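Peer 1: I would like to see how this sequence folds:
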Amino acid sequence: MRALFLSEPPFHFGVHEPAPDLPSRIQALVDAGDREEAVVLFQREAVGLPDAMIAQFRATDAFAGVVPLAQSTVYDATLARELSTPTDAMLAVDVPVTILCGQQTFPFLSAAAERLAAAMPHAELIISPESIGHRLDAHAATRILAARLA
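Peer 2: Prediction:
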């Protein structure tokens, strides 16, 4: 491997950790067939979105598109709980690391990107104005990756 690219890695670094039982509460909602509430619970407690932002998102067509993926929020919450802080081996990666972060993303993701860049000796943090709301802009990402791999 000659380079590593990360997009808004969701490490908490021990700060504002979600409740340990979050994955099981999300799974209970999925099992009960309440996928919408499972997604909302994940957004509220794992991502830290305020209720007003969640309500805005629920009113969009995009929300309907993520509801079928509710089971994946259980996996996301479980992984985030199990690996809240990068391991020493992760931090010691000996290749150039580019950490991409949207200029207008969720605060905990911005904080995580900054902490990770500071902790990794070969890391560069790139703030992408085109990437908004934890949605990586494909054109901006392609431009950044191409420049770093050239």
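Peer 1: from here on, contacts and neighbour counts on C-alpha atoms
Peer 2: Noted.
Peer 1: chain center to the helix or strand A80 falls within, what's the gap?
Peer 2: Per DSSP states H and E, A80 falls inside helix 70-82. In terms of C-alpha atoms, centre = their mean, to the nearest Å, the centre of helix 70-82 is found 11 Å from the chain centre.
Peer 1: Can you list the helices and strands that it packs against?
Peer 2: helix 22-31, helix 35-41 (3 or more C-alpha pairs under 8 Å, 6 or more residues apart in numbering; DSSP states H and E).
Peer 1: wait, which of those is closest to T85?
Peer 2: Closest of the helices and strands packed on helix 70-82 to T85 is helix 22-31, at 17.4 Å (criterion: C-alpha to C-alpha).
Peer 1: Buried residues, that closest one. List them.
Peer 2: Neighbour counts over helix 22-31 (16 or more other C-alpha atoms under 10 Å) mark L22, P23, R25, I26, Q27, L29, V30 as buried.
Peer 1: coming back round to it: immediately after the helix holding A80, which helix or strand?
Peer 2: Beyond helix 70-82 toward the C-terminal end (DSSP H and E), the next one is helix 88-91.
Peer 1: Need the residues that contact that next one.
Peer 2: A119, M120, P121 (C-alpha atoms under 8 Å, 6 or more residues apart in numbering).
Peer 1: quick one more, to check against the first:
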Amino acid sequence: MSAITTSRGDRIVYDDLGAPGAVTAVFIAGAGPTRAEDPVTLATGEAFAVRGGRAFIPDRIGRGESTSEGPIDLPAQLDAIGALAAEADAPVILIGHSSGCAIALLAAARTPNLAGLVLWEAPLGLFEGGAASWWTNVRRAIEADDLEEAVAHYMVGMPPEWLEELKKSPAYPQVVLGWVPDGEALMEVEERGYRDVLSAVRAPLIAIVGTETFPGMIATADELAAAAPDGVSEQLAGAWHSWEPDAMAERLARLAGVTK
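Peer 2: Predicted structure coming up:
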């Protein structure tokens, strides 16, 4: 376990796998589990390190062991990613998962040592009425301190069993407060448009979906790839919004140009 402190004073705790100086994969989780509850990302980071890369797997601000000194919002999350990229002191690949893709998209142009941007099943262009309308409903519920309603609004369109499983967590419903960066990022990316967000990103972009995926995900991946100066869309072994660790590690190793 390693830790850094951002300029705002947030403490980011992360797993550091691999050798210093190697191309570093920085994983950006979506509205999901802590790193301790995410064996898939851990296994991916370990497999990437074995192949000659390095992986940073952080707890998002206010989640797991990472603590916040202020509101958990998009600027704070972008600062955390910037601090991790600077700590790597090497070329960095940002890997966004789900809503973490929107955060990764906005972080990319702020990452001077960016070597690649990998987006796994970005939920963009999929909200009825658009992300701005969806996020307005979530935000209103948060501001009214009706966090259960906020969670329900946030998870509109997701498999109902995901919400039922979340309700068993001791973090429910306060967990939605840590999803503010995701909502703000999804709204900003859709409002600005993919081409504008990606206009300054010269590193390769790979928009990936699983071999079993949800409706609309392939079209979104294709649109993101087409909007990037250097983009491709691909399918990779995975299902239910999760990738196969070895397959993802191998793809990251090819992108990074490392192999052992």
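Peer 1: where does the TM-score land?
Peer 2: Once superposed, the chains reach a TM-score of 0.70 (TM-score structural alignment, normalised by the length of structure 1), with 140 aligned residues with a C-alpha RMSD of 3.0 Å.
Peer 1: related to what we said a few turns ago, the helices and strands packed on helix 70-82 of structure 1 into CSV, with extra columns for distance to S110 of structure 1?
Peer 2: Listed next are those as CSV, based on distance: least, C-alpha to C-alpha, whole Å:
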stretch, distance to S110 of structure 1
helix 22-31, 22
helix 35-41, 21
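Peer 1: Please state the offset of stretch 23-36 of structure 1 from the chain centre?
Peer 2: 20 Å.
Peer 1: If you could redo that for stretch 134-142 of structure 1, that was the one I meant.
Peer 2: On C-alpha atoms, centre = their mean, the centre of stretch 134-142 of structure 1 falls 14 Å from that of its chain.
Peer 1: ditto for stretch 20-31 of structure 1
Peer 2: For stretch 20-31 of structure 1, the distance to the chain centre is 19 Å (C-alpha atoms, centre = their mean).
Peer 1: Which residues are in contact with the counterpart of W179 of structure 2 in structure 1?
Peer 2: If you follow W179 of structure 2 across to structure 1 using TM-score structural alignment, you land on T73. Contacts for T73 of structure 1 (C-alpha under 8 Å, 6+ apart) come out as P23, I26, A38, V39, F42.
Peer 1: Pull the most distant pair out of the residues you listed.
Peer 2: Within the contacts of T73 of structure 1, P23 and V39 form the most distant pair, 11.4 Å apart (C-alpha to C-alpha).
Peer 1: quick one: what's aligned to A107 of structure 2 in structure 1?
Peer 2: Under TM-score structural alignment, A107 of structure 2 pairs with no residue in structure 1.
Peer 1: and A107 of structure 2, what is it in contact with?
Peer 2: By C-alpha under 8 Å, 6+ apart, the neighbours of A107 of structure 2 are L78, I81, G82.
Peer 1: with those in mind, which one is nearest to P160 of structure 2?
Peer 2: Distances from P160 of structure 2 to the contacts of A107 of structure 2, taken by C-alpha to C-alpha, are shortest for L78, at 30.1 Å.
Peer 1: give me the element the residue nearest to the closest one when sequence neighbours are not counted is part of.
Peer 2: Distances taken as C-alpha to C-alpha, 6 or more residues apart in numbering place A107 nearest to L78 of structure 2, at 5.9 Å, with adjacent residues excluded. For A107 of structure 2, the host element (DSSP H and E) is helix 100-108.
Peer 1: Give me the buried positions along that helix.
Peer 2: G100, C101, A102, I103, A104, L105, L106, A107, A108.
Peer 1: Next: stretch 236-246 of structure 2.
Peer 2: Of the residues in stretch 236-246 of structure 2, those buried (16+ other C-alpha under 10 Å) are L236, A237, G238, H241, S242, W243, E244, P245, D246.
Peer 1: So P9 of structure 1 sits against F108, correct?
Peer 2: No: assessed by C-alpha atoms under 8 Å, P9 of structure 1 is found out of contact with F108, at 9.9 Å.
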